[in-house]
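Chemist: Turn this into a model:
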Amino acid sequence: MTHNTPLSPRPLQQLPEVHRRVLSTARLRSHGISTAELNERCRPGGPWQLLLPNVVLLHPGPPTDEERLHGALLYASRESAPGVPVQPSAQDPHRPVYTEAVITGLAALALYGFSSAPPLESLDRVDVLVPRQRRLRSTGYVRVLRTSALPTPCAVTGLPVAPVPRALADAVAELTDPGVVRRLLTEAVRGRHCEPAAVVRELTEAQLLTCPHVVDAVDLLLAEGRARAEEHLYRMVREYGLPDPVWNVDLRLPGGPHLGGLDAYWPEQAVAVELDTRAPRQGPREDDDAVWSQYARKREHLERLGITVVHITPKKLRDSLEQQAAVVRTALMASGDRDPAAYVVVLPR
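Modeler: Next up, the predicted model:
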């Protein structure tokens, strides 16, 4: 038997619990349920009910949150044969795998545990991403969102869920309450779900940075991200025994031009740390390139003056604090092997 050989269906009672309660009509037929029997069981007052087109709930009561999510994925997923979800080849070979269907929006954020997202039971709609070429309509409680590039899903409670930045963008696209948008974006950073830059990239891609309430929330998000990065920077100096720098300073040449702001500076060693908190914003790609060119020119100018500049991203501070401390320590130790730096004026920023 090859991996493409159809699997024989096993009895319904042997399926995983949720898949004994929500099944496609084609899957039921593969288990020997005839169309006539299916129609009889789904009649008003019958033991089953049609949850969505071609998706059956195998009990008469209201669906649970889990059943609604699996039903939405059953409805939206690509099937390998008429009505039969693609089957995996390991662990449980009879468990459906939902292909070309990913939960996104507020339902995804609720699955990630966002306290600022409505609980699943209060959502009257589940958003599902599918490839743009799919011919599939929104129906019932399922809203179909088409995308040219389906994101690689994360497995949350066994379900394919869009990464947090994409789920946020899809949720924000439908929200008009500035407070809700602000709380969702802020929680994404405070809860360490993702970096601000990743969120801004998705919002830019979705063309949402033309909305004033979204722009305001993004400004707060970036400020939140910078504050957290600064906390990590302070912690790095404290926990890894680095000498105390002067914090948040501006450098100037005596009687000359402004050289730029720095997050930490060691005057004796002429070593600086700059947090790279750039994030793509509204506008063409050339705008972001211009911002990076400005960063590069500033760094080159300082290094021509004999000042070593260490650029650190918030992600590196979060994920590899010890490694970043080693980079800074190496730069400090190497200062004795360099020519003396130009004299600069250090001012509070």
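
Chemist: okay, CA-based contacts and neighbour counts for the rest of this
Modeler: Fine.

Chemist: Return the list of helices and strands in contact with the top helix by length along the chain.
Modeler: As assigned by DSSP state H, the longest helix anywhere in the chain is helix 212-239. Using 3 or more C-alpha pairs under 8 Å, 6 or more residues apart in numbering; DSSP states H and E, the elements in contact with helix 212-239 are helix 178-190, helix 196-205, helix 314-319, helix 321-333.

Chemist: what separates V199 from E174, distance-wise?
Modeler: V199 is 16 Å from E174, where distance means C-alpha to C-alpha, to the nearest Å.

Chemist: what's the answer for G71, then?
Modeler: Relative to E174, and taking C-alpha to C-alpha, G71 is found at 22 Å.

Chemist: Looking at the two, which one has more neighbours?
Modeler: Counting neighbours by other C-alpha atoms under 10 Å for G71 and for E174 shows that G71 has the greater number, 28 against 11.

Chemist: Mind giving me the packing neighbours of the helix or strand harbouring the more buried one?
Modeler: In the assignment (DSSP states H and E), G71 maps to helix 65-76. On a contact count with 3+ C-alpha pairs under 8 Å, 6+ apart, helix 65-76 meets helix 17-21, strand 22-24, strand 49-52, strand 55-57, strand 126-131.

Chemist: from the chain's centre, how far out does it sit?
Modeler: Counting by C-alpha atoms, centre = their mean, to the nearest Å, helix 65-76 is centred 21 Å from the centre of its parent chain.

Chemist: here's the other one to compare against:
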Amino acid sequence: MTNTPLSPRPLSHLAAERRRVMSAAQLRAHGVSAAEAAAHCRPGGAWQQALPGVYLLHPGPPTSEERLHAALLYADRQPQPSDAMVTGLAALALYRFSAAPPLPSLDRIDVLVPRTRRLRSTGYVRIVRAAQEMPRAVEVTGLPVAPVARALADAVARIDDAPTVRRLLTEAVRDGHCEPTAVVRELNRLRLLTRPHVVDAVDALLAEGRALAEDRLYRMVRAHGLPEPLWNVDLRLPGGPHLGGVDAYWPDQAVAVELDTRSPRHDDDATWSEYTRKREHLERLGITVVHLTPRKLRDCLEQQAVVVRTALMAAGDRAPAAYVVVLPR
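Modeler: Prediction:
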């Protein structure tokens, strides 16, 4: 019995593909050899080579989506993209940042790959290697995209214009894309906090994040019917030392709320030790300290209101707190 090889699928079927961008490996899977692909890319041909090993299956200019797919196929060189992901300004455009240029205007598309990948930047693709492990990609419009904080850091690494950096970082926090600490952590990881214009932008970012967290705390108190506290006050022992500042304080119940808006630029361990010492000192005086993070206030406001309400209701079951002086901060 003679085994007759299967005939390759006709090339006409490729025109019906949803994406008209394919790698050489994908074309081979469809029965198209490298020689046939090259023949279709000759002057006047129906195809064109978008990037090494990546083909555009029509003669016209690529769309923004096709450029992105081609960049990922080039970076991955597999039938389907797996670990490569869009980062930098292209990623921010996909996240719909108003401060990021639109995709068609970008001369380069940054693609994040593992540090062990042997690959060079070429054409409009700029390869960015992860210094450590790869982040988990976020799917945006069907494409693997770096998380906002990482994409921001990769974008900032290429931008020297201080106003642009500031607008991007501020928009990330103001529009709820991510928390300030995540952004600063990525900037620090890429060693960008030695650049004066980045440091200035980070100061504005942290101030913006602090203001948003305080606003959420105000809304939590009022929306959930909690008693009105004294806002942003310092606590002292009568004639004694300064105990520290708190963001909200209910003197009748001796309950304080403190927002954790530490900056990752500093030594987290040292700053956390200071937080802990202050909290322990206040609790030895009978003051309950509720520690809230901006992320918890953003993601589960109602749950945080329950935590505060429970602390207020439990005040009657505790021994009376020491008398403290409350001063505006």
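
Chemist: Quick check: closest non-adjacent residue to the aligned residue in the second structure for E303 of the first structure.
Modeler: The equivalent of E303 of the first structure in the second structure is E283 (alignment by TM-score structural alignment). Using C-alpha to C-alpha, 6 or more residues apart in numbering and skipping the chain neighbours, the partner closest in space to E283 of the second structure is V289 (7.0 Å).

Chemist: before we move on, what about A100 of the second structure?
Modeler: Among residues not flanking A100 of the second structure along the chain, A93 sits closest, at 5.6 Å (C-alpha to C-alpha, 6+ apart).

Chemist: same question, R43 of the first structure
Modeler: Q49 is the one closest to R43 of the first structure (C-alpha to C-alpha, 6+ apart), at 7.3 Å.

Chemist: just checking, that neighbour touches P63?
Modeler: No - Q49 of the first structure is beyond contact range of P63, at 9.9 Å (criterion: C-alpha atoms under 8 Å).

Chemist: any residues in contact with both of these two?
Modeler: L57 (C-alpha atoms under 8 Å, 6 or more residues apart in numbering).

Chemist: So for those two, which sits in the more crowded spot?
Modeler: Taking other C-alpha under 10 Å, Q49 of the first structure and P63 do not tie; Q49 has more neighbours (23 against 17).

Chemist: on that earlier part again, helices or strands next to the helix or strand containing the match of E303 of the first structure in the packing?
Modeler: In this structure, E283 of the second structure sits in helix 268-284 according to DSSP H and E. With contacts taken as 3+ C-alpha pairs under 8 Å, 6+ apart, helix 268-284 of the second structure sits against strand 242-250, strand 288-292.

Chemist: Tell me how many other residues crowd P10 of the second structure.
Modeler: Residue neighbour count, defined by other C-alpha under 10 Å, stands at 10 for P10 of the second structure.

Chemist: before we move on, back to that, give the burial count for the residue nearest to E283 of the second structure, as a bare number.
Modeler: Neighbour count for V289 of the second structure, taken as other C-alpha under 10 Å: 21.

Chemist: now H242 of the second structure
Modeler: Per other C-alpha under 10 Å, the neighbour tally for H242 of the second structure reads 13.

Chemist: Now do the contacts for it.
Modeler: Contacts of H242 of the second structure (C-alpha under 8 Å, 6+ apart): D234, L235, R236.

Chemist: Quick one: neighbours of the counterpart of R238 of the first structure in the second structure, just the number.
Modeler: Under the alignment (TM-score structural alignment), R238 of the first structure pairs with R222 of the second structure. Neighbourhood size, R222 of the second structure [other C-alpha under 10 Å]: 13.

Chemist: The nearest residue to R222 of the second structure once chain neighbours are set aside: what's it in contact with?
Modeler: Nearest non-adjacent residue to R222 of the second structure, counting by C-alpha to C-alpha, 6+ apart: E228, 7.7 Å away. Contacts for E228 of the second structure were tallied using C-alpha under 8 Å, 6+ apart; they are V221, R222, W250.

Chemist: pretty sure the last one contacts L226?
Modeler: No - counting by C-alpha under 8 Å, W250 of the second structure does not reach L226; the two are 10.3 Å apart.

Chemist: check contacts around the aligned partner of L220 of the first structure in the second structure.
Modeler: Using TM-score structural alignment as the criterion, L220 of the first structure maps onto A204 of the second structure. If you count contacts by C-alpha under 8 Å, 6+ apart, A204 of the second structure has them with R166, T170.

Chemist: just E100 of the first structure next, same as before
Modeler: A76, S77, R78, L129, V130, P131, L150.

Chemist: Could you report the separation of the last one from L129 of the first structure?
Modeler: From L150 of the first structure over to L129 of the first structure the distance is 7 Å, taken as C-alpha to C-alpha.

Chemist: Between the two, point out the one with more neighbours.
Modeler: Of the pair L150 of the first structure and L129, L129 is the one with more neighbours under other C-alpha under 10 Å, namely 26 against 15.

Chemist: Surely that one touches R146?
Modeler: Yes - under the criterion of C-alpha under 8 Å, L129 of the first structure makes contact with R146 at 5.7 Å.

Chemist: What residues sit buried inside stretch 311-326 of the first structure?
Modeler: Neighbour-count burial for stretch 311-326 of the first structure flags I312, P314, K315, L317, R318, L321, Q324, A325 (criterion: 16 or more other C-alpha atoms under 10 Å).

Chemist: Quick one: end-to-end distance for that stretch.
Modeler: Per C-alpha to C-alpha, stretch 311-326 of the first structure runs 13 Å from first to last residue.

Chemist: ditto for stretch 47-66 of the first structure
Modeler: Start-to-end, stretch 47-66 of the first structure (C-alpha to C-alpha) is 19 Å.

Chemist: what does that stretch rub up against?
Modeler: If you take C-alpha under 8 Å, 6+ apart as the criterion, stretch 47-66 of the first structure is touched by 18, 20-26, 41-43, 45-46, 67, 71-72, 74-75, 83, 120-121, 139-140.

Chemist: against the second structure, where does it fall?
Modeler: Taking TM-score structural alignment, stretch 47-66 of the first structure hits residues 46-65 over in the second structure.

Chemist: thinking again about what came up before, can you list the helices and strands packed on helix 65-76 of the first structure in TSV and add distance to V291 of the first structure?
Modeler: Formatted as TSV, these follow (distance: least, C-alpha to C-alpha, whole Å):
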stretch	distance to V291 of the first structure
helix 17-21	51
strand 22-24	51
strand 49-52	49
strand 55-57	51
strand 126-131	33
